[in-house]
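1. sequence first, predicted model second:
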Amino acid sequence: MAREIRLNAFDMNCVGHQSPGLWAHPRDRSWQYKDFEYWTDLAKILERGKFDGLFIADVLGIYDVYNGNGDAAIRQAAQVPVNDPLQLIPPMALVTEHLGFGLTASLSFEHPYPFARRLSTLDHLTKGRAGWNIVTSYLESGAKNLGQKNQTEHDARYDFAEEYLEVCYKLWEGSWEEGALLRDRERRIFSDPSKIHEIQHVGKHFQVPGIHLCEPSPQRTPVLYQAGASSRGKQFAAEHAECVFVAAPSKVLLKKTVADIRRRAAEAGRDPRKILIFNLQTVILGETDAKAKAKFEEYKTWVSYEGAMALISGWTGIDFSQFKPDEPLKHVHTNAIQSAVEAFSTADPNKVWTPNELADWVGIGGFGPLFVGSPETVADLLQEWVEDTDVDGFNLAYALTHETFVDAVELLVPELQKRGVYKTEYAPGTLREKLFGAGPRLPDIHPGAGYRDLAALRQQEKQAPSPQPMNRRSTHERA
């Protein structure tokens, strides 16, 4: 039986997102990113296409590696200007019933106590359709603007993230017991204080003594997304994430990445099949292959080389202005360049990559693969990638918005449904229930479930302090 294919849309509260230069195309709407109508129209389009969710990217900072400054990014609107993503979600939730929302929010620059309240509020307002894409931030410019001399070292950011999640788990899962909320009008008692607990967290980075300020939301902990390509990032995802976002440009690399994440999840005591992995993907569709190819050729004329270089330099930390546009990168013997090009070499081992070639690759849709063709052709490719790599679905980036998403909904989705590999109706319930077919809460084997009984947890810690609190299972399992 063919596997179900899952789709998210991939967007950002900015101009252009992953397709530098195409904001100038007369049919592109991304310049309207600051208007409610842009987002509510998009949400209704995606729900019509039964998309699982809208995955909203974000950065705190600008791409200022290329030429050592942010001029190129500013000129070409390469993810700047960029607005905050959280405020977009309530109006989109208001005009939809099922669509989920994956909010990218960095834990590097905000204390977990107010952040946990913000996410609980969002989960309430969306009736349990909120997800959190956990990122540690990678732009040096963002760190400096928030008072840090330099960006924290990569692995240290994940150590910080572990404690950040511990605080959030305690607030979301453990502070309010089941049954703490009474709403008893006759006795005039809204909540039972005996069932609401201070979390009394004292750690290396945070001291949070009090209770969670919010009553439990439909999911308590929002669906947890994570996007990290490094070994440390994949380990973090395997331990905590329910949905993982990757950006592999080839089947070879994607298969290796998916297998690695599932292996790590199993070693962490989780069910590797209960982690959904989505690859970055762009599709350009037409009624026929010829029409799709003509559309692609038209789009390419709008790509900005300078904008693409600003993005690539920011993503890799390599200033590509030091190379000539046609200089073969494989002959530049630095570890940084070799690692940056490695992913692309798996897409076409015989190709000699130059800055121009990289710009062509990322100019429409970013680092992920690009499929161009009729609904039948693209559906064949998506099914092939799912079967060959074990990936669960795709985060669809756009060339033009909302045109790319309308094409996906009107051309691709019906073809996938006809093949029986795409849902025809949404499942009921919260985002977690729709994705996994179980309850609205974190499963018992998830590490966050180990913080549901704080009193028992503290008693156990007094008796035998554990150096690895984040690996705990639920209290009843420990007993």
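-> Nice, thanks for sending it over. Here the structure is a predicted model, which means the values were calculated and not measured.
2. going forward, measure contacts and count neighbours with C-alpha atoms only.
-> Fine.
3. where's Ile89, which helix or strand?
-> Ile89 belongs to helix 89-94 when assigned by DSSP states H and E.
4. tell me how far that helix is from the chain's mean position?
-> Helix 89-94 sits 18 Å away from the centroid of its parent chain (CA atoms, centre = their mean, to the nearest Å).
5. mind giving me the packing neighbours of it?
-> Helix 89-94 sits against helix 36-48, helix 112-125, with contacts defined as 3 or more CA pairs under 8 Å, 6 or more residues apart in numbering; DSSP states H and E.
6. presented hereafter is structure B, for comparison with structure A:
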Amino acid sequence: MTNEPKKLILNLFEMACVSHITHGLWRLEGNNRHRFADLDYWTELAEICEDGGFDAVFLADVVGTYDVFRDGPETALREGLQNPDLDPLLLVPAMAAATRRLGFGVTFSTTYEPPFAFARRMSTLDHLTRGRVGWNIVTSYLPNAARNFGLDGEIPHDRRYELADEYLHVLYKLWEGSWDDGALVHDRERGVVTDPAKVRYIDHVGAHHRVAGPHLVHPSPQRTPVLFQATGSPAGSAFAGRHAEVLFTGGRTTEQFQAVKRSVQDAAVAQGRTEDSVRFVVQAGVITGRTQEEAEDKWRLYRAHTSLDGILAHQGLPVDLTAAPRDITVAEAVARSGKDVGRSLMVPLDRTVGEVLDGIRAGNQERFFVVGTPDVVADEIERWLDVDGIDGINLRQYHSFGTAQDFAELVVPELRRRGRLPEAGEHTGATLRERIFGHPRLPEEHVGTRYRGGAHLGADTVPVAVPVAGPVSEPVAEPVAEPVTV
């Protein structure tokens, strides 16, 4: 008797802008990126994903402009680099109305906006989608984002995660503890809409937030949306062990990815969760065609249209290497610039400027990248699942809608044949959490459930985080802002 093959969590990675993470490719013939502010773009994309067997559309977001490169926002604006950028939460109801099964992961930052209003928006989305929504927890990393919300500069990385911890507990109190199931009764005979005995204040008084409650929305299908998180750092991994259900991470090697996975699993166990309580999703580049030549032709076309300026602006390089002589080292270029870059320049200092720029232009790829026929792609994805140990992918869009259509038409049938994806129409759960985990709400072992039934509400009720025993892996790049390496 053989074990059933491990199923792939399949998401499309998107963002409501022209240039997300495939810089310059919006210029490709037939690309629809210019339609990003058209509601029909999103409903059409949702229908492609639904019909093509995707589990969810994963929507990235930023709350600032990339203005470090060349000391201003001009390059990012010329490139359409995540600016203009629409609010991803507002796209979900339209996509949900056009589909019946597809899930949605939306990005929102814990750093700058109060938790009470956000709790209401997410509960609303969970109701409107009938439980098909997840939240990608981020803390925001752009200096301009901090200035947009009244700060002089970024809050330090690890400090942002400390702030996020209290933020999450406020949300859990609202989502899990403020209302009991069955509180909304709609009793016409007695003239009662909500049973007051089943609704309560949360009276949270913490170091950073004071929230009275009660929550403004009755319990939604999932109560707490599926908790995604994007990180690869030690602080982020420890936070994920406490809170995340699905971790979006990366790694240029199998070893990098597995180090992050191990650190998160250790952190989860330290919090009383099981080792398999977190699913691991990576950003994946998949370029496929009916023949190997067709797939390679697409990759050559994409590389020819890739914008070097777009990549450098996205990386936020504080030194403009394109203005330096190609034959000097990066270290010398930094010295000539007169800038104190610290550890922010994530390129090899001992390589020449020309070598670094040529490497970027050539499009060197990380571990989770494949160009080939459906058989070649499926073989590689099976290696990612069985050897690397991933649980799913966020598929990078090189061409909209060509990337999603190619994967749906060519790769999905092959993965289904191998048992890696459910068959078309196969029931896999009504809510997003059921689809991924088989149950609609947070498991009892999760820290968010400690507030159920009104337990542990009020001031000074946020538990102290349990540190992870042993060394934590070295950080790898955040998946939406890979460092430039050659």
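-> Okay, I see it. What you are looking at is a predicted structure, and each value in this text was computed from that prediction instead of being measured.
7. export the helices and strands packed on helix 89-94 of structure 1 as JSON lines, with columns for mean neighbour count.
-> Formatted as JSON lines, those follow (neighbours: other CA atoms under 10 Å):
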{"stretch": "helix 36-48", "mean neighbour count": "19"}
{"stretch": "helix 112-125", "mean neighbour count": "20"}
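8. quick one, which of those is nearest to Ala241 of structure 1?
-> Each of the helices and strands packed on helix 89-94 of structure 1 was scored for nearness to Ala241 of structure 1 using CA to CA, and the closest is helix 112-125 (16.1 Å).
9. which residues of structure 2 does the helix or strand following that closest one align to?
-> Next along the chain after helix 112-125 of structure 1, taking DSSP H and E as the criterion, comes strand 130-135. The alignment of strand 130-135 of structure 1 onto structure 2 (TM-score structural alignment) spans residues 133-138.
10. turn the helices and strands packed on helix 89-94 of structure 1 into a markdown table, columns for distance to Ile445 of structure 1.
-> Rendered in a markdown table, the data for those read as follows (distance: least, CA to CA, whole Å):
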| stretch | distance to Ile445 of structure 1 |
| --- | --- |
| helix 36-48 | 31 |
| helix 112-125 | 22 |
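11. any idea which of those gets closest to Trp385 of structure 1?
-> Per CA to CA, nearest to Trp385 of structure 1 of these: helix 36-48, 22.3 Å.
12. quick check: the closest one compared with structure 2, mean distance?
-> Helix 36-48 of structure 1, aligned to structure 2 and superposed, deviates on average by 0.7 Å (mean CA distance after the TM-score superposition for structure 1).
13. how close does the spatially most central residue of structure 1 sit to Ala237 of structure 1?
-> Nearest to the geometric centre of structure 1 sits Asn133, at 4.5 Å (CA atoms, centre = their mean). Counting by CA to CA, to the nearest Å, the separation of Asn133 of structure 1 from Ala237 of structure 1 is 11 Å.
14. show me what Val92 of structure 2 aligns to in structure 1.
-> Using TM-score structural alignment, the partner of Val92 of structure 2 in structure 1 is Ile89.
15. got a list of what the closest residue to that match other than its chain neighbours touches?
-> Among residues not flanking Ile89 of structure 1 along the chain, Phe101 sits closest, at 7.0 Å (CA to CA, 6 or more residues apart in numbering). Phe101 of structure 1 sits next to Gly53, Leu54, Phe55, Ile56, Ile89, Arg129, Ala130, Gly131 when contact means CA atoms under 8 Å, 6 or more residues apart in numbering.
16. burial check on the third one, number of neighbours?
-> Other residues within reach of Phe55 of structure 1 by the criterion other CA atoms under 10 Å amount to 24.
17. alignment lookup: it to structure 2.
-> Mapped onto structure 2 by TM-score structural alignment, Phe55 of structure 1 lines up with Phe58.
18. surely that match meets Ala16?
-> No - between Phe58 of structure 2 and Ala16 there is no contact under CA atoms under 8 Å: 10.9 Å.
19. circling back to that earlier point, residues touching the residue nearest to the centre of structure 1, list them.
-> Gly102, Leu103, Thr104, Ala105, Leu224, Tyr225, Gln226, Ala227.
20. before we move on, the earlier item: and the residue nearest to Ile89 of structure 1, what element?
-> Per DSSP H and E: Phe101 of structure 1 is located in strand 100-106.
21. in structure 2, what range does that strand match?
-> Using TM-score structural alignment, strand 100-106 of structure 1 lines up with residues 103-109 of structure 2.
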